[in-house]
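**Q** with the sequence up front, the predicted model follows.
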Amino acid sequence: MTMGQHTRWIVSALLMGILLGVPGCKDLREVDDLNIVLAVGIDETQDQRIRVTTEIVDPANSRGPSSGAGTGKRDEATITRQQTGSTIEEAVGLLDEEVPRKLFLAHNSVIIFGHNYATHGIDRALDYLERNRSYRRNQLFVVTDGTASDLMTSSVTPEFYHATAMRSLVEQGMHKSTAVNSTQLSFMKQYLRPSHTPAMARLETAKNGIVPEGIGLFDGGQYKDYLTSAEVPALLRFMQDTQQTEITIPCTNKETPQGDMSQTYRILHTHTNVTPQVHGNEIRFFVNVRGQAEISRLCPGSKPTPQTYSKWEIQLDHTLQEQMQRVFTRLQKDDVDSVHFSDVLYKRNPILWQQMAHQWKELFPHIQVTYDVQVQLLRHGLASKSPDVEYSPEGLPPHAGREGVAP
């Protein structure tokens, strides 16, 4: 044996030894042997038992959205199975025994909590979901005022899967600041903060299927109240930047019937700073909001001028402040610090927060807030007059140019 052959033999032997030592996929399971779960609904029955409903991919009828061949049938793309037990774990275990193939939960996308279960506290579910390695932390949490099983059997046309439709609705709402990011990871971060008041996306059943209905407010793990989609932007302005929201203010023109028309503003974005102010034993919060907006629709007969723009900005600022105060008053009535003022106080003055942490429940309903809301109304080439002003019975052409430009 030559030196080169001897070297190749040694290298081959080493490679074989390494390959023999590499663990194989001994627990590999074929997709056809699994029940891929996309959504899980959790309800509490009248006799305090737990009903778990699952949306499972039906491999025989789910080719449409993935292959693009149009062979899948929307109504048959998934199958719905449910089971009842004394705990979630027991219900899932019974469900796993009942259906052919093993339940595969790693691709689960949505967890839906029914009203009865959520009002009695979802802490028991959080412990199960955090410990179970089968679930990923990016699954979306959703609450409904009905039952999770009803939500999971409602129409989701044009989507094939309920899980996909639910996530799409929530993500669209997040883009317009009418919903919140309530993935498991995000929800748990809020749950563990000093405020202990996480928020969750809220969906309901309607005549035409599933519709977004704002957010659910939680005190710890207990579902306390909700805000509609129209109220959510006011809450979010306390805590984060918002974007693409709309405000409608009724027209006050005498010739316009009351409620017949309104002036609409699109709030392009807002930014908020919240500052705690301590005066002896009294704590106040100063909320500073800055943003930009544009006009989506004018009241009939309105004429944009520097003077009217200033007037509209004041009116818009006042309306935004009223909306925020209305939501805050409601939170104080519910005794739920969903604006996360306690988190702000903890970050700004942790020593003071430690002294007040156990009294916050009693203090929060009496907190006073001072607002400074200023939203700049942009003009970006907006026509100087509304169409009804430009109309001429004589057929005269409209005035040329924009505001401030001579016709």
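**A** That came in fine, so what should we check first?

**Q** rest of the way, CA atoms for contacts and neighbours
**A** Fine.

**Q** tally of neighbours for the closest residue to Asp96 other than its chain neighbours?
**A** If the residues on either side of it in the chain are set aside, Asp96 comes closest to Leu103, at 5.9 Å by CA to CA, 6 or more residues apart in numbering. Under the neighbour criterion other CA atoms under 10 Å, Leu103 is assigned a count of 20.

**Q** what residues are up against Leu103?
**A** By CA atoms under 8 Å, 6 or more residues apart in numbering, Leu103 lies in contact with Leu34, Asn35, Ile36, Val37, Asp96.

**Q** let me have these in TSV, extended by secondary structure.
**A** Compiled in TSV, these are given as follows (DSSP: H, G, I helix; E, B strand; the rest coil):
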residue	secondary structure
Leu34	strand
Asn35	strand
Ile36	strand
Val37	strand
Asp96	helix
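
**Q** just want the most central residue of the protein.
**A** Computing the C-alpha centroid of the chain and ranking residues by CA atoms, centre = their mean puts Val180 first, at 2.5 Å.

**Q** the protein: helices as residue ranges?
**A** For the chain, the helices defined by DSSP state H occupy 3-21, 64-67, 88-98, 115-119, 123-131, 148-151, 162-175, 184-191, 232-239, 306-334, 341-348, 350-356, 360-363, 387-390.

**Q** could the ones you listed be laid out in JSON lines, adding mean neighbour count and distance to Tyr226?
**A** Formatted as JSON lines, the helices of the chain follow (neighbours: other CA atoms under 10 Å; distance: least, CA to CA, whole Å):
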{"stretch": "helix 3-21", "mean neighbour count": "11", "distance to Tyr226": "57"}
{"stretch": "helix 64-67", "mean neighbour count": "12", "distance to Tyr226": "34"}
{"stretch": "helix 88-98", "mean neighbour count": "17", "distance to Tyr226": "25"}
{"stretch": "helix 115-119", "mean neighbour count": "21", "distance to Tyr226": "11"}
{"stretch": "helix 123-131", "mean neighbour count": "14", "distance to Tyr226": "18"}
{"stretch": "helix 148-151", "mean neighbour count": "24", "distance to Tyr226": "17"}
{"stretch": "helix 162-175", "mean neighbour count": "19", "distance to Tyr226": "15"}
{"stretch": "helix 184-191", "mean neighbour count": "18", "distance to Tyr226": "16"}
{"stretch": "helix 232-239", "mean neighbour count": "23", "distance to Tyr226": "9"}
{"stretch": "helix 306-334", "mean neighbour count": "16", "distance to Tyr226": "10"}
{"stretch": "helix 341-348", "mean neighbour count": "19", "distance to Tyr226": "18"}
{"stretch": "helix 350-356", "mean neighbour count": "13", "distance to Tyr226": "27"}
{"stretch": "helix 360-363", "mean neighbour count": "14", "distance to Tyr226": "19"}
{"stretch": "helix 387-390", "mean neighbour count": "12", "distance to Tyr226": "40"}
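
**Q** next up, a second structure to put side by side with the first:
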Amino acid sequence: MLTGCKDLNEVDDLNIVLAMGIDETPDHQVEVSTEIVDPMGARSSSQSGSGGQRDQAKFIRHGVGKTVEEAVDRLDENVARNLFLSHNTVVIFGRAYAEAGIDRSMDYLERNLSLRRNQLWVVTDDTAAHLLEASGKPELYNALAIRSLVEQGVNKSIAINSTQLRVMRDYLRPSHAPNMAYLTVAHSELCECGVGLFDGSHFRGHLTSKDANGLLLFLGPTQQTEYTLPCSSGKSSTDLQNTFRILGTQTKVVPVMKGSEVQFSVQVRGRAEIERLCQGSKTTPDAYKEFETQISSELQQRMQHVMTKLQKDDVDSVQFATLLYRNNPAVWRKISTKWKDTFPTLTVNYDIHIQLLRNGLASKSPDTEFSPQGLPPRAGRRGSAP
């Protein structure tokens, strides 16, 4: 008496796709690569610690066509069992395809009811097929390894959470410059390397993890970021420098009118803690003020470095146009048609202050507290040894 699913299929009749890669071939066709679960291989991999058998948990298949839709159809025709896309968790764009424009695939990815808008979009300077074939150990599947790497980068504010919904929203906003997680392959293994920059739908390069943190400071709260600064004496070694951890920051960006000129005021406030100090450093109130000044200066330098690069490339990845539209729509309507000429010459004013906390700090090295007199007697509680 109960209704059932119209498209009911047994699991044994499906190919479950976990990741999809989109590349452009030398003859300007589209190649779609998929990572598909191998049920028998996954079962044997879970029962064995052998590295060779782990690769049997998945297999990669490719399809080529004039469009993404045609490439997926060719792929479905050439693989036994039907493709099941509802569990797809990652979409990877190869460099050649992304530079030519990812808008060619947006319609398919947005309108296909089998695909979910919380799937992660990733760009690489290699091919998407190569990224899918790289080692993602200890994960069984590269799709899970890619998501895990990006999530770890987001938690340390060196990567961006580029779900499909977020990328599409930034693409449609006035800045028209979405940011995307960027991964590459190093020594046949996945390597998290920062944020991919887009001008509209066209890939315009990437920022390394260090520079990515400077970009993320513009875009909103950051957390758990480590900063290493040289010793004030100038005699620091590579393994002993001043190290601080930024626990969290809050950013406020406001467009300001100076006559007929638009400027942007960037205010950053945050808290940090000491992880390591150079030898001989004193934890006096004056030293704390000096450390706070150094950290604030380092953050400003990173932000200015990123801003200089973005203005040189004329890519509004900091979303200034969107902020201007929200705060002053009347001004935005006047300069929207010439924003591409305005953005490279914008003046940005910075106000950055990081508060250094004083919790759990040991002011002396454990070695300075050592003395033979402080050791317990060898005979225990009854006195010294005979």
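**A** It's in. All values derive from a computational prediction rather than experimental measurement.

**Q** sorry, back to before: measure the residue nearest to Asp96 of structure 1 to Met152 of structure 1 for me?
**A** Leu103 of structure 1 sits 18 Å away from Met152 of structure 1, taking CA to CA, to the nearest Å as the criterion.

**Q** next one: Tyr309 of structure 1
**A** Tyr309 of structure 1 is 48 Å from Met152 of structure 1, where distance means CA to CA.

**Q** what does Phe141 of structure 1 give?
**A** When distance is defined by CA to CA, Phe141 of structure 1 is 14 Å away from Met152 of structure 1.

**Q** now swap in Gly216 of structure 1 and tell me
**A** Following CA to CA, the distance that separates Gly216 of structure 1 from Met152 of structure 1 is 18 Å.

**Q** one step back: tell me which of the helices of structure 1 lies nearest to Thr45 of structure 1.
**A** helix 115-119 (7.7 Å; CA to CA).

**Q** distance from that closest one to structure 2 after superposition?
**A** Superposing on structure 2 and averaging over aligned pairs (mean CA distance after the TM-score superposition for structure 1), helix 115-119 of structure 1 comes out at 0.5 Å.

**Q** could you name the helices and strands sitting against that helix?
**A** With contacts defined as 3 or more CA pairs under 8 Å, 6 or more residues apart in numbering; DSSP states H and E, helix 115-119 of structure 1 has these neighbours: strand 34-44, strand 222-227.

**Q** which bit of structure 2 covers the last one?
**A** On structure 2, the counterpart of strand 222-227 of structure 1 by TM-score structural alignment is residues 202-207.

**Q** try stretch 114-129 of structure 1
**A** Counting by TM-score structural alignment, stretch 114-129 of structure 1 pairs with residues 94-109 of structure 2.

**Q** straight-line length of the matching stretch, end to end?
**A** Using CA to CA, the distance between the terminal residues of stretch 94-109 of structure 2 is 16 Å.

**Q** distance check, whatever residue of structure 2 lines up with Ala163 of structure 1 against Met20 of structure 2.
**A** Under the alignment (TM-score structural alignment), Ala163 of structure 1 maps onto Ala143 of structure 2. The spacing between Ala143 of structure 2 and Met20 of structure 2, counted by CA to CA, is 9 Å.

**Q** pull up the overlap in contacts between the two.
**A** Overlap between the contact sets of Ala143 of structure 2 and Met20, as judged by CA under 8 Å, 6+ apart, is given by Glu35, Val90.

**Q** give me the neighbour count for Gly51 of structure 2.
**A** For Gly51 of structure 2, the neighbour count with other CA under 10 Å is 11.

**Q** endpoints of stretch 62-81 of structure 1, how far apart?
**A** 17 Å.

**Q** what lines up with Glu31 of structure 2 in structure 1?
**A** Under the alignment (TM-score structural alignment), Glu31 of structure 2 pairs with Arg51 in structure 1.

**Q** what lines up against Leu382 of structure 1 once you look at structure 2?
**A** Per TM-score structural alignment, Leu382 of structure 1 is aligned with Leu361.

**Q** how near is the nearest residue to that match once chain neighbours are set aside to Asn118 of structure 2?
**A** Excluding its sequence neighbours, the residue lying closest to Leu361 of structure 2 (CA to CA, 6+ apart) is Ile274, at 7.7 Å. Taking CA to CA as the measure, Ile274 of structure 2 and Asn118 of structure 2 are separated by 37 Å.

**Q** give me the more crowded residue out of those two.
**A** For Ile274 of structure 2 against Asn118, the residue with the higher neighbour count under other CA under 10 Å is Ile274, and the figures read 20 against 14.

**Q** the more buried one: what's it in contact with?
**A** Counting by CA under 8 Å, 6+ apart, Ile274 of structure 2 has contacts Thr243, Phe244, Arg245, Leu356, Leu357, Arg358, Leu361.

**Q** burial count for the second one?
**A** Per other CA under 10 Å, the neighbour tally for Phe244 of structure 2 reads 21.

**Q** aligned partner of Met356 of structure 1 in structure 2?
**A** Taking TM-score structural alignment, Met356 of structure 1 has Ile335 as its aligned residue in structure 2.

**Q** for Asn88 of structure 2, see how far away its match is.
**A** Look at Ile335 of structure 2 and Asn88 of structure 2: by CA to CA, they are 41 Å apart.

**Q** ok so, going back, you'd agree the match of Glu31 of structure 2 is up against Gln82?
**A** Yes - applying CA atoms under 8 Å, one finds Arg51 of structure 1 in contact with Gln82, separated by 6.8 Å.
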